[in-house]
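1. following is a predicted model, sequence given first.
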Amino acid sequence: MAHKTTLKAIAEHLNLSISTVSKALADSPEISDATKLVVKTAARQLKYRPNAMARGLKSSRTKTIGVVIPNIMHNFFAKVIMGMEDEATKNGYSLVTCISNESLQKEKQSINMLSDVSVDAIIISLSSETQQTEELEHLNDILYFDIPLVQFDRVNEKLLSHSVVINDFKGAYDSTMHLHKTGCRHIALLSILTNTSVGKKRAEGYEAAVRELGYEPKIINTKLENLEADLSAFLKDNDLDGIVTTDESSAIYAMNALRINNRRVPDDVGVIGFTDGALARNYFPPLTTIKQQAEIIGKRTIQIAIESLEAKTKKDPIQETIETELVIRKSTRTI
């Protein structure tokens, strides 16, 4: 277990007084900006934190687990939180939940806040900005101080932490193959998750399927707000009779865009999404979708966090993959 860096250690490192170091870290007007910069840089390099992040300071657990998610509006993350809440309550833990809104900076702020309130473990699905930049120092700091860290859904394999994901590759592969079985021969992938690990895995699964079938991949990378225009433009120049989307919202938007372009679902174009939330079940036509087992993911992340806390010796990271399920509804033709 790592030892906490003290004010005294920083002071000795810089040949300054403890008082000067303390005031510099507190942004005291008595200290020059140049000295503040030197002190804060050293504090960062020496991994100093004036709180309970250093596990040796904690005499007892808080029975709280911190959770950071990128977007609360996605049905998937809401259902994951439900699974976490049930499992945490069953084991006498409470959750402190933060939303990064896909921002690296907000993710860092959330991690700092959670460490400041002394949560026992942290569970996170990385923001799209974190995945794009691969800036991981704030998460490696958590690992440095032996705080259990569990990644889920969106993960970075460079982090030596626990993780729980679904088989995104197989989900997209199975979706593409199902569309082919229904008679589709011009199948495209519509992705709004281009810069995320899940988006990349789903693209790989789709590409593997279409190449196995002897077709060229057709990938439309877009944003939700641009989806209708981008799909409409694609339809003008390309044959299309099947779409695999990377999430639930884009599937619904895609079906709307198809109607605007006088394409019937599923007669002209079959559509498959990911998540299996309320929209998928209640839209017309109801959406064929990959069920992501969100509540199971939530429960399992909590179980792994608690197992790590209760382990007498440090164990190797657990990497767990949960299989998906294709739920067939009316947005695809019958085989």
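-> Happy to help now that I have it. Because the structure is a prediction, the values reported are computed rather than measured. Residues are numbered from 1 along each chain as shown.

2. drop to CA atoms for contacts and neighbour counts, all remaining ones
-> Noted.

3. surely residue 299 touches residue 87?
-> Yes: in this structure, residue 299 is within contact of residue 87 by Cα atoms under 8 Å, at 5.3 Å.

4. residue 305 is in what secondary structure piece?
-> For residue 305, the host element (DSSP states H and E) is helix 294-310.

5. ok, then the element right after that helix?
-> Sequence-wise, the next helix or strand downstream of helix 294-310 (DSSP H and E) is strand 319-322.

6. which other helices and strands contact that next one?
-> In terms of contacts (3 or more Cα pairs under 8 Å, 6 or more residues apart in numbering; DSSP states H and E), strand 319-322 is packed against strand 162-166.

7. tell me the helices and strands packed up against the very next helix or strand once past the strand it packs on.
-> Downstream of strand 162-166, the next assigned helix or strand under DSSP H and E is helix 168-181. Contacts defined by 3+ Cα pairs under 8 Å, 6+ apart place helix 168-181 against strand 187-191, helix 197-213, strand 242-245, strand 325-327.

8. please compare the first structure with the one that follows:
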Amino acid sequence: MSAHGSSENDSYVKPNQPYERDTRYIETRITRDGADGYPVEAGRYRLVVSYACPWANRTIIVRRLLGLEDAISMGVCGPTHDKRSWTFDLDPGAVDPVLGISHLQEAYFARIPGYEKGITVPAIVDVPSGAVVTNNFPQITLDFEQEWVDFHRAGAPDLYPADLRAEIDEVNAHVYRDVNNGVYRCGFAGSQESYDAAYDQLFARLDWLSERLKDQRYLVGDTITEADVRLYTTLARFDPVYHGHFKCNREKLSEMPVLWAYARDLYQTPGFGDSTNFAHIKSHYYEVHRDINPSGIVPKGPDLANWTTPHGREQLGGSPFGTGTAPAAL
């Protein structure tokens, strides 16, 4: 989620145009062979996130599921940001205690002086140099799963099993286009025509997902995979934000029986609900997107207590972690 050029007074909506996400990321990778100059090394890197951002939320969940907390430290930005970038206003003195910076922009500039693209979370920063290594969020979690295996906890689940990768990739492509990014294409549409098209595409895909999940507990295979993580972070934001703020209002998630039960099943699984911060989510969207919520007022609802109600998905079989185990309770 970008903060550069996105102050509270900036516009996310371009009149008479559909929303197009800027996907020009820093594609450097941290790998076991260090091919890009950044080898896997415990304690060297810091993952910078915001609990508000769905793309960053993925990395928080995967890091916790795999038990990478001791290998990769995590800095948390507040839910809002200023015109420069995401800020560390949750920390004492509003400075990240490891990186020693107040704005994430400083780490981007340390890598690429005058960096002009989006200052986005998640970002992985090389602590010794203070420079961003990558903000390529789709690749970050895949590399956590494949390149950081030597630092996975005992019992860590296989979130990207080799025999299911083609299917996971296919599902992820549909979900990204129509759902993960589809809600933004609704919310930031610059014309009725582009909004209508995005809305229809979003709900057609949600119907497709409901049908897929009607008789199977997880999206691909019988355990949690990368595909479930990617869908979950959008579903968690659906009723608090996307339904009203982004006009994705054919119905609420809580009115879609299959997806609502599926989302609650994940929320109640260690690593998901304990990595979800509804207060940060609501604060970010309603306070920052002033061109579609000019008052900046954050709605009090909906009541989120229903996320902990029984979901009944156990009867479909499957096991969240397969032959692995749940991460330790926080």
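-> Yep, it's here. What you see is a predicted model, and the numbers here were worked out from it, not measured in a lab.

9. quick one: TM-score?
-> After superposition, the two chains reach a TM-score (TM-score structural alignment, normalised by the length of the second structure) of 0.29; 163 aligned residues with a Cα RMSD of 6.6 Å.

10. of the helices and strands packed on helix 168-181 of the first structure, which stretch is the most buried?
-> For these, the largest average neighbour count (mean count of other Cα atoms under 10 Å) is found in strand 242-245, namely a mean of 28.

11. now for that strand, which elements pack on it?
-> On a contact count with 3+ Cα pairs under 8 Å, 6+ apart, strand 242-245 of the first structure meets helix 168-181, strand 187-191, strand 270-275.

12. so which of these comes closest to residue 139 of the first structure?
-> Closest approach to residue 139 of the first structure among these (Cα to Cα): helix 168-181, 23.6 Å.

13. what comes up buried for the closest one?
-> The neighbour-count check on helix 168-181 of the first structure (16 or more other Cα atoms under 10 Å) flags 168-180 as buried.

14. likewise stretch 249-265 of the first structure?
-> Neighbour counts over stretch 249-265 of the first structure (16+ other Cα under 10 Å) mark 249-255, 257-258, 263, 265 as buried.

15. may I see those arranged in JSON lines, with secondary structure and distance to residue 45 of the first structure as well?
-> Output for these, formatted as JSON lines (DSSP: H, G, I helix; E, B strand; the rest coil; distance: Cα to Cα, whole Å):
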{"residue": "249", "secondary structure": "helix", "distance to residue 45 of the first structure": "42"}
{"residue": "250", "secondary structure": "helix", "distance to residue 45 of the first structure": "43"}
{"residue": "251", "secondary structure": "helix", "distance to residue 45 of the first structure": "46"}
{"residue": "252", "secondary structure": "helix", "distance to residue 45 of the first structure": "47"}
{"residue": "253", "secondary structure": "helix", "distance to residue 45 of the first structure": "47"}
{"residue": "254", "secondary structure": "helix", "distance to residue 45 of the first structure": "48"}
{"residue": "255", "secondary structure": "helix", "distance to residue 45 of the first structure": "51"}
{"residue": "257", "secondary structure": "helix", "distance to residue 45 of the first structure": "51"}
{"residue": "258", "secondary structure": "helix", "distance to residue 45 of the first structure": "54"}
{"residue": "263", "secondary structure": "coil", "distance to residue 45 of the first structure": "58"}
{"residue": "265", "secondary structure": "coil", "distance to residue 45 of the first structure": "57"}
